[in-house]
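Engineer: just to be clear, the model below is a prediction. Sequence and coordinates:
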Amino acid sequence: MLMKQIIDAYEVLDSAYVTGKKVEEYLRTIQPDADITVYELKGPKGTTDMLKVRIPGSNGKIKGGSAPTIGLLGRLGGIGARPERIGFVSDGDGALAAVALAAKLLDMQNKGDVLDGDVFISTHICPNAPTAPHDPVPFMGSPVEMSQVNREEVSDELDAILSVDTTKGNRVINTRGFAISPTVKEGYILRTSEDLLDLMQITTGRLPYVFPLATQDITPYGNDLHHLNSVLQPCTATNAPVVGVAITAETMVPGCATGASHASDVEEAARFMLEAAKAFGRGQCKFYDEEEYARIQKLYGPMKHLQTLGEE
């Protein structure tokens, strides 16, 4: 359970003065020698602080092992929209989940529970991001471009990615809690992972929710197409399989709304991601069927052009 970490992380993040360094300081109270990197990233509308945490596994690549590496990415525009809005905004739940996951995994290591594979956790910390118009409700904007964040977070070391993002500004996911996407890989929307569906049922005690994807949702921002949100944007920058973890609501909630975060929902999503990381490192969780993927490529060819901005 991650409720303590969710509450502790929220207290750190819910501040007009929060920085990446302050989040790093919080994480180092758990494990002083943790592998944490924080640096400023400049974009066209301001700056944000990138936060990266690498947690070595007992048989991970960092130690020369062979277990696969999973990336747990907290996607968002910003954790605050100051001065327009006062306080932590709904859009910040992706960062909240990522920071809580880092705190939990570091605490687990202190207590002797080490995952098999390495875990890479990343998000960014911006308490004063701009807002942006979007249909049906306003989005949170970001001081940096999505392509910049992709370059910072997505690397060849990642064998699979779970991307968590607040996804409440729509009419297609009408439940509170979280939902997962089908697996996306190199421009293909593949079958939803049965292993992830099993883990979702186990961690929630309910039937799983899967949210629909349109082709434009898996294309890069900047092509003037409508996107559900940024939850699948990592898939535009990697060959690894990507699954979106959408923190959801029954009603449409603007990303810039305050007082709209539900600790139990964020905790549930983070706990699911933790269990997926455990299973993936042990080879007990497949994001896609390799043979079927080879077959679909043979039949229909590559779809990597959907990872680009396309051609006019």
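Structural biologist: Good, I have the coordinates.

Engineer: when you work out contacts or count neighbours from here on, use the C-alpha atoms and nothing else.
Structural biologist: OK.

Engineer: what about residue 50, how many residues nearby?
Structural biologist: 21 (other C-alpha atoms under 10 Å).

Engineer: quick one: residue 3 and residue 267 touch, right?
Structural biologist: Yes: using C-alpha atoms under 8 Å, residue 3 is in contact with residue 267, at 5.9 Å.

Engineer: when those two are compared, which one has more neighbours?
Structural biologist: residue 267 (24 against 17).

Engineer: quick one: the strands in the protein?
Structural biologist: Remark: strands assigned in the chain by DSSP state E are 35-43, 46-55, 70-74, 119-125, 131-132, 139-140, 160-166, 177-180, 184-185, 188-189, 242-248.

Engineer: closest to residue 93 out of those strands?
Structural biologist: Residue 93 sits nearest to strand 160-166 of all the strands of the chain, at 5.8 Å, using C-alpha to C-alpha.

Engineer: and the angle from the closest one to strand 70-74?
Structural biologist: 10 degrees (axes from the mean of the first three to the mean of the last three C-alpha atoms, to 10 degrees).

Engineer: helices or strands up against strand 160-166?
Structural biologist: Judged by 3 or more C-alpha pairs under 8 Å, 6 or more residues apart in numbering; DSSP states H and E, the packing partners of strand 160-166 are strand 70-74, helix 93-110, strand 242-248.

Engineer: tell me how many other residues crowd residue 174.
Structural biologist: Neighbour tally, residue 174, other C-alpha under 10 Å: 16.

Engineer: gap between it and residue 34?
Structural biologist: Using C-alpha to C-alpha, to the nearest Å, residue 174 is found at 39 Å from residue 34.

Engineer: what of residue 154?
Structural biologist: 20 Å.

Engineer: same thing with residue 136?
Structural biologist: 41 Å.

Engineer: quick one: which of these two has more around it?
Structural biologist: The residue with more neighbours, out of residue 136 and residue 34, is residue 34; 17 against 12, by other C-alpha under 10 Å.

Engineer: that one and residue 26 touch, don't they?
Structural biologist: No: with contact defined as C-alpha under 8 Å, residue 34 does not count as touching residue 26 (11.3 Å).

Engineer: any idea how far apart the tips of stretch 57-65 sit?
Structural biologist: Terminal-residue distance, stretch 57-65 (C-alpha to C-alpha): 9 Å.

Engineer: presented hereafter is structure B, for comparison with structure A:
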Amino acid sequence: MSLKYTMEVIELLDDVNANGESVVRLFDGFEHCTATYETVAGQEGSTDFVKVVIKGTEGKSSGGDARTLGIVGRLGGLGARPQRIGFVSDGDGAAAAVAIALKLANMSVKGDRLPGDVIVTTHICPTAPTQPHEPVDFMGSPVDILTMNQYEVVPEMDAVVSIDTTKGNRVFNHRGIALSPTVKSGYILKFADELLRIMEMTTGELPVTFTVTTQDITPYGNDVYHINSILQPAVATDAPVVGVAITAQTAVPGSGTGASHEVDIAQAVRFSIEIAKEFTRGEIEFYDVEEFALLEKLYGSMKHLQTLGSDK
């Protein structure tokens, strides 16, 4: 099931030679799936942006009108080589995203195709830099967040699930996964009840959630504190975005090795796949459309929080 694909993907990514080509090859031969990658250079090296589209029976890529779910695997890098040997904790988001795509691709050839398309994006970099952060160091990236959003958040996505390791803090005291409230167009909205229901079903436990601050939904580069990049996709789209955090009870640095737990990553995979099934069928919403319209009528647009601000 999900754990099998998670383990297969981690084995592939835990390699100094991991790259976009090796990930794309995983999807060779799947009739209803297209996988591509593009190498992008930054100031501190390069990374391979991967995009996998699992086509739905009534998806937009096939001329239909079913909704498209975007799944973004957020990270700085898979490894911090040569400073650190092996797969780092920060790579969990990419591992989850690729495992989701692989599971959905396999489902599609076994007769379990979703109505709508699912677009999975992430990037593959086994030699990323690190950067200072409190309370533990973060992984850096060869490219900036603006570039990540450019390649990972695409207009076809009607809603976005952003998966990111979120262990480098003292806010969480839970090992597993946690869900954010929905973020849309600069507003932090209430938790989506239907996503909480799916979390209960897939984990077999009470839902675990995490708080989002205004700082977290503003773009990197504005000199304010962000817990991490999990909600950075929300600055690049007006589609609703939720964060699925892979968490720990203690503060674990993103550059820490031996800190990835396959079972926890598989939880994120299973949860996201169930979201995809129901969202592309039109059975769930990430936010209350009417209430959001009322908020904007009462208080105006909050899209300025998607920018770097007036002093930048």
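Structural biologist: Sure, I can see it. No experiment lies behind these values; they were computed from the predicted model shown.

Engineer: one step back: which one, of the strands of the first structure, ends up nearest to residue 305 of the first structure?
Structural biologist: Per C-alpha to C-alpha, nearest to residue 305 of the first structure of the strands of the first structure: strand 188-189, 10.4 Å.

Engineer: so where in the second structure does that closest one end up aligned?
Structural biologist: Taken onto the second structure by TM-score structural alignment, strand 188-189 of the first structure occupies residues 187-188 there.

Engineer: same list (the helices and strands packed on strand 160-166 of the first structure) but as CSV, adding mean neighbour count and distance to residue 301 of the first structure.
Structural biologist: Shown next, in CSV, are those (neighbours: other C-alpha atoms under 10 Å; distance: least, C-alpha to C-alpha, whole Å):
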stretch, mean neighbour count, distance to residue 301 of the first structure
strand 70-74, 26, 27
helix 93-110, 25, 34
strand 242-248, 28, 19
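
Engineer: could you dump the ones you listed to CSV with distance to residue 17 of the first structure?
Structural biologist: CSV is the format used below for those (distance: least, C-alpha to C-alpha, whole Å):
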stretch, distance to residue 17 of the first structure
strand 70-74, 20
helix 93-110, 16
strand 242-248, 25
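
Engineer: so which of those comes closest to residue 283 of the first structure?
Structural biologist: When those are compared by C-alpha to C-alpha, strand 70-74 sits nearest residue 283 of the first structure, at 11.3 Å.

Engineer: helices and strands around the closest one, which ones?
Structural biologist: helix 93-110, strand 119-125, strand 160-166, helix 263-281.

Engineer: could you pull out the buried residues of stretch 49-59 of the second structure?
Structural biologist: Going by neighbour count (16 or more other C-alpha atoms under 10 Å), the buried part of stretch 49-59 of the second structure is 49-59.

Engineer: that should have said stretch 82-91 of the first structure, apologies.
Structural biologist: Within stretch 82-91 of the first structure, the residues that count as buried by 16+ other C-alpha under 10 Å are 82, 86-91.

Engineer: looking at those residues, which are in helices?
Structural biologist: Judged by DSSP state H, helices contain none of the buried residues of stretch 82-91 of the first structure.

Engineer: just those residues now: which is nearest residue 261 of the first structure?
Structural biologist: Checking those one by one against residue 261 of the first structure (C-alpha to C-alpha), the nearest turns out to be residue 90, at 5.4 Å.

Engineer: didn't that closest one look like it was pressed against residue 252?
Structural biologist: No: applying C-alpha under 8 Å, one finds residue 90 of the first structure not in contact with residue 252, separated by 11.4 Å.

Engineer: returning to what we had before: out of the helices and strands packed on strand 160-166 of the first structure, nearest to residue 278 of the first structure?
Structural biologist: The nearest among those, by C-alpha to C-alpha, is strand 70-74 at 9.5 Å.

Engineer: average offset of that closest one relative to the second structure?
Structural biologist: Here strand 70-74 of the first structure, set against the second structure after superposition, deviates by a mean of 0.4 Å using mean C-alpha distance after the TM-score superposition for the first structure.

Engineer: residues making contact with that strand?
Structural biologist: By C-alpha atoms under 8 Å, 6 or more residues apart in numbering, the surrounding residues in contact with strand 70-74 of the first structure are 94-98, 117-124, 153, 158-165, 273, 277, 280-281.

Engineer: what is the end-to-end distance of stretch 224-232 of the first structure?
Structural biologist: Per C-alpha to C-alpha, stretch 224-232 of the first structure runs 16 Å from first to last residue.

Engineer: now do the buried residues in it.
Structural biologist: Neighbour-count burial for stretch 224-232 of the first structure, with 16+ other C-alpha under 10 Å as criterion, is recorded at 227-232.

Engineer: what do you get for stretch 152-171 of the first structure?
Structural biologist: For stretch 152-171 of the first structure, using 16+ other C-alpha under 10 Å, the buried residues are 153-154, 158-170.

Engineer: closest to residue 20 of the first structure out of these?
Structural biologist: residue 153 (15.0 Å).
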